[in-house]
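3D, please:
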Amino acid sequence: MRRCEVAVIGLGLMGAAALDALLRAGVDAVGFDPLEPGSSRGSSHGSCRVFRRFNFENPHYTALSDEALYGWDRLAVESGRQLLIPCPILEAGPPGSETVRQSRQAALDHGRDTPLLSGAQVNARFPAFALPDDWDAVVQDGGAILLTQVALEALRARGRAEGRIRTVAVTGLEPGGDHVLVRTAEDSWRAERVILAAGPWMDRFLPALAPVLTVTRQSVGWFAPTRPKSTALGAFPIFIIERGRDDTVYGFPDFEGRGVKAAPHNHGPVVDADAWEPPASDAELAQVSRFLTELIPGAAGPITERDVCLYTNTRPSAEDAGEEFIIDRWPGSRLVVGSACSGHGAKFAPAIGERLARLATDPGFEIEPFFRLSRYPAFA
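Below you'll find the predicted structure:
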């Protein structure tokens, strides 16, 4: 039997950030994950995610982005690696777009008066685009391409250097009065607290969470640009464009030489957490192909690569419309839950990791109400 103060189960971006925060604070912590950085499984896999300072989803998230940015900058200095590539964020939609309105409002709330642009103005500034002239748009600064795999390696570096990472699956949790027994195929650990950050596999450990979580299969493609200069980093923004209900696509400039990465942000089919195969099909990427052809013709070449990721999102609660996060202590236990962070959570990892670490080590720390499990009647 081995012992630790805190065990972290799942070392994607959220769990790895929590482990790093614990170790920086001098806590005796150990992390468990069967997947290494670079694996094609897990919601943190792949080369890039979007970092946005101004967030249309929730008025609280811009402050969270600023806190996370401090964490990313600190980690970049510590690791000596670039984690964020600055890039403007284009958000656009038909006249009256809620995404554009809420994004502008988020900037205004934090002292930034971002001009409302027309589709015609966007097309003049970014020649790869062909938005309808009367569409609404904003171009936000403070955005960046988050280099996911590099960030994941940097977040795990302290744990690896100190021998605090176990590359093994956790097979069971057994709560005790003053501890939680963490079992693996290799050994068992007696932990005073456990942080669960298992992504789409959360309900394997806490079946009672299943009714409030949805796991969906999301198709991702890389598209050969028809006008390469117009889609290069510096000439082309990160984009989030809504054409209508359940018709939103996001994407990146061709900063890796692989093509323009683009994917639907609306949810794909509900799947099991192990449903990673087969790769995204032409049919799954047809929406994106049509979208690029009509609105971003400079990026509308053939598919060169394809991938699948899984979103884990919350269902609507008594206080929100869903697609939010759960960051809280599990009632009547020594467990801390960090869940439903797929879809738009990667950028917040350092800030969420700090919260998970404090929930596990500081009995007086209270999480913000919009993260709490008590939003759901079953946990009220």
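
okay, CA-based contacts and neighbour counts for the rest of this
Noted.

tell me which element E186 falls in.
Using DSSP states H and E, E186 falls within no helix or strand.

what residues are up against it?
Residues in contact with E186 (Cα atoms under 8 Å, 6 or more residues apart in numbering) are V168.

That one and G221: what is the separation?
Distance check for E186 against G221: by Cα to Cα, to the nearest Å, it reads 38 Å.

do the same with P115
Here P115 is placed at a distance of 31 Å from G221 (Cα to Cα).

which residues of the stretch 251-380 of the chain fall in strands?
Per DSSP state E, counting those that start in this stretch, the stretch 251-380 of the chain carries strands over the ranges 260-264, 303-314, 326-329, 335-339.

I figured E366 hits L359, correct?
Yes: with contacts counted by Cα atoms under 8 Å, E366 reaches L359, the gap being 7.4 Å.

Neighbours of H179, how many?
Applying other Cα atoms under 10 Å, we find 21 other residues in the vicinity of H179.

same question, the one 4 residues further on
Other residues within reach of R183 by the criterion other Cα under 10 Å amount to 17.

before we move on, what SS does it have?
Per DSSP: H, G, I helix; E, B strand; the rest coil, the secondary structure class of R183 is strand.

Pull out the buried residues from stretch 206-221.
L209, V212, L213, T214, V215, T216, R217, Q218, S219, V220, G221 (16 or more other Cα atoms under 10 Å).

Could you grab the helix/strand/coil label for the first one?
Of the three states, L209 takes helix according to three-state DSSP.

Tell me who's in contact with it.
With Cα under 8 Å, 6+ apart, L209 has these contacts: M202, D203.

Give me the distance between it and Q218.
Using Cα to Cα, we find L209 at a distance of 21 Å from Q218.

Could I get the full set of helices for the stretch 251-380 of the chain?
Taking DSSP state H, counting those that start in this stretch, the helices of the stretch 251-380 of the chain run over residues 286-295, 349-361.

taking these together, which one is wrapped up most tightly?
helix 349-361 (a mean of 24; mean count of other Cα atoms under 10 Å).

this one as well, want them side by side:
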Amino acid sequence: MYDVVVVGAGIEGSATAYNLVKNGQKTLLLEQFPLPHSRGSSHGQSRITRVAYGKDDHYAVMMKEGGKLWRSLERESGTSIFLNCGCLAVGKPDFHFIKGTIASLSRHCIKHDILTPGDLRDRYPMLSLPPDYVGVFDYSGGVLRADKALRAFQTLFVKYGGELRDGEEVTGILPGSEVTIVTSQGEYRARKVVLTLGPWAPKFLPKLGINLPLKTVLTLVLYWKEKNKGEFSADRFPTYKNVRENVEVYALPSLEYPGHVRVCYHDGPETDPDSRDMADTGRILSTMKSYVREHLPSLQHTPSIVEPCMYTNTPDLQFVLDRHPSHRNIILGVGFSGHGFKLAPVVGKILCELAMDKTPSYDLTPCRVDRFFNTKARM
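Modelled structure (predicted):
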């Protein structure tokens, strides 16, 4: 008998398990693939982190604590996780993304610079942007070393007495006052279950009688070789976001592969996570080749390294952090929509609070299950 079983050892599940065991809960963390693996949404070496969130101010509020929690994890694990190289947003000055970014940074008193088109040209000569583009530089942003962060949560979870079982797929969950978790290797019982299922949430949750409008998409993580060595190093080039109508592009400095810059398209075709390699990604590649040729001419125009990754999107791109509508002891942490990694320490804290029947530290109204249905779920 466990106090809590967490299903899914991606970044959200691992952060949740870590918080649970630190709060004295006998916790089992289950993962269907042998660790480490690259089949879900939490693998890879880096992620962008930033505070500004425009209209979604509740995430900006969470990120103010999130930064502190990442620093705490660094100290606790003895691992360097956060590289504070800043985050540059570019776009037309009247576009909602730029206006929202400036408003969010100002509202939360985050140090930032507003860059004129001339400032952009002077500070970032490797960029070739439209003449009417402005920039917003967020001093609090930067890079999270994703693989090290994931390993730190898992290592500390086991160190503090948690039980981690990988290569063990959950095939069924039987609700009740005590939940039975059926796996490929046996059965477990728990007072509470937390489901952090990543791309498998749309396939698994209907088995529990809940059909959320989740969509799993495949995107490509693309690395482009520098023409001039060192031009995109972290001391010269920050993390980067360009959001336009129906197109969102992001970039990270040259960190992971020598002389290569990560420049990616934030979307992709809907896919089945069990057959993701069959998805047609031609549109992503053609879009990004055109973008790099036009706006990042100091990079080779064809990516040298291509890696797959999946997002699990909700229609409103908000998370689902809630209890099952009919079973209060089954907690859902799904639908992170491609922007959940940086918030993992806070998400882990929140899901831990829900599992322990504590009042959540944040207003979770935007993340409730019942927003998808006409009648409110029973809470």
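
So which of the buried residues of stretch 206-221 of structure 1 are in helices?
Using DSSP state H, no member of the buried residues of stretch 206-221 of structure 1 sits in helices.

ok, the nearest residue to Y188 of structure 2 once chain neighbours are set aside - how many residues close by?
Sequence neighbours aside, I181 is the residue nearest to Y188 of structure 2 in space, at 5.1 Å (criterion: Cα to Cα, 6 or more residues apart in numbering). By other Cα under 10 Å, 19 other residues sit near I181 of structure 2.

JSON lines for the helices of the stretch 251-380 of structure 1, including distance to L69 of structure 1?
Below are the helices of the stretch 251-380 of structure 1 laid out as JSON lines (distance: least, Cα to Cα, whole Å):
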{"stretch": "helix 286-295", "distance to L69 of structure 1": "30"}
{"stretch": "helix 349-361", "distance to L69 of structure 1": "8"}
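
Against R49 of structure 1, how distant is the aligned residue in structure 1 for R145 of structure 2?
Correspondence of R145 of structure 2 to structure 1, assessed by TM-score structural alignment: L147. According to Cα to Cα, L147 of structure 1 stands 7 Å off from R49 of structure 1.

In terms of neighbours, single out the busier of these two.
The residue with more neighbours, out of L147 of structure 1 and R49, is R49; 22 against 18, by other Cα under 10 Å.

any idea what that one aligns with in structure 2?
Structural alignment places R49 of structure 1 opposite R47 in structure 2 (criterion: TM-score structural alignment).

How about its match: what's its closest non-neighbour residue?
Nearest-residue entry for R47 of structure 2: L144, 5.1 Å, with adjacent residues in sequence omitted and distances by Cα to Cα, 6+ apart.

show me the contacts for the one you found.
Taking Cα under 8 Å, 6+ apart, we find L144 of structure 2 in contact with S46, R47, I48, T49, I81, F82, L83, K342.

In structure 1, what residue corresponds to the residue nearest to Y188 of structure 2?
Per TM-score structural alignment, I181 of structure 2 is aligned with V182.

Tell me who's in contact with that match.
A7, V170, T171, G172, L173, E174, S188, W189, R190, A191.

how does it look with 7 Å?
V170, G172, L173, E174, S188, W189, R190 (Cα atoms under 7 Å, 6 or more residues apart in numbering).

Ranking by neighbours, what's the top pick from those?
R190 (23 neighbours).

Next, the mean deviation of the strand ranked longest in structure 2 compared to structure 1.
In structure 2, assigned by DSSP state E, the strand with the most residues is strand 215-225. On superposition with structure 1, the mean distance recorded for strand 215-225 of structure 2 (mean Cα distance after the TM-score superposition for structure 1) is 0.9 Å.

How far off centre is that strand?
14 Å (Cα atoms, centre = their mean, to the nearest Å).

contact partners of it?
Outside strand 215-225 of structure 2, the residues touching it (Cα under 7 Å, 6+ apart) are 199, 202, 259-264, 267-272, 276, 299-300, 302-314.

could you give the angle of that strand to strand 305-313?
150 degrees (axes from the mean of the first three to the mean of the last three Cα atoms, to 10 degrees).

List the buried residues in the helix or strand following strand 215-225 of structure 2.
For strand 215-225 of structure 2, the following helix or strand on the C-terminal side (DSSP H and E) is strand 239-244. Residues of strand 239-244 of structure 2 classed as buried by neighbour count (16+ other Cα under 10 Å): T239, Y240, K241, N242, V243.

Tell me the spacing between the second one and Q318 of structure 2.
It stands for Y240 of structure 2. According to Cα to Cα, Y240 of structure 2 stands 22 Å off from Q318 of structure 2.

roughly how far out does stretch 114-125 of structure 2 sit from the chain middle?
On Cα atoms, centre = their mean, the centre of stretch 114-125 of structure 2 falls 29 Å from that of its chain.

That should have said stretch 49-62 of structure 2, apologies.
With Cα atoms, centre = their mean, you get 13 Å for stretch 49-62 of structure 2.

Would you confirm that the match of R49 of structure 1 contacts D147?
No: under the criterion of Cα atoms under 7 Å, R47 of structure 2 is not in contact with D147, lying 9.6 Å apart.

Next one: the closest residue to N329 of structure 2 other than its chain neighbours from H108 of structure 2, what distance?
Spatial nearest neighbour of N329 of structure 2, chain neighbours left out: K192 (4.7 Å); criterion: Cα to Cα, 6+ apart. Per Cα to Cα, K192 of structure 2 is found 36 Å from H108 of structure 2.

ok, these two, which is more surrounded?
Neighbours per residue, other Cα under 10 Å: of K192 of structure 2 and H108, the larger number sits with K192, 26 against 14.

Where does the more buried one sit, in terms of helix or strand?
strand 187-195.
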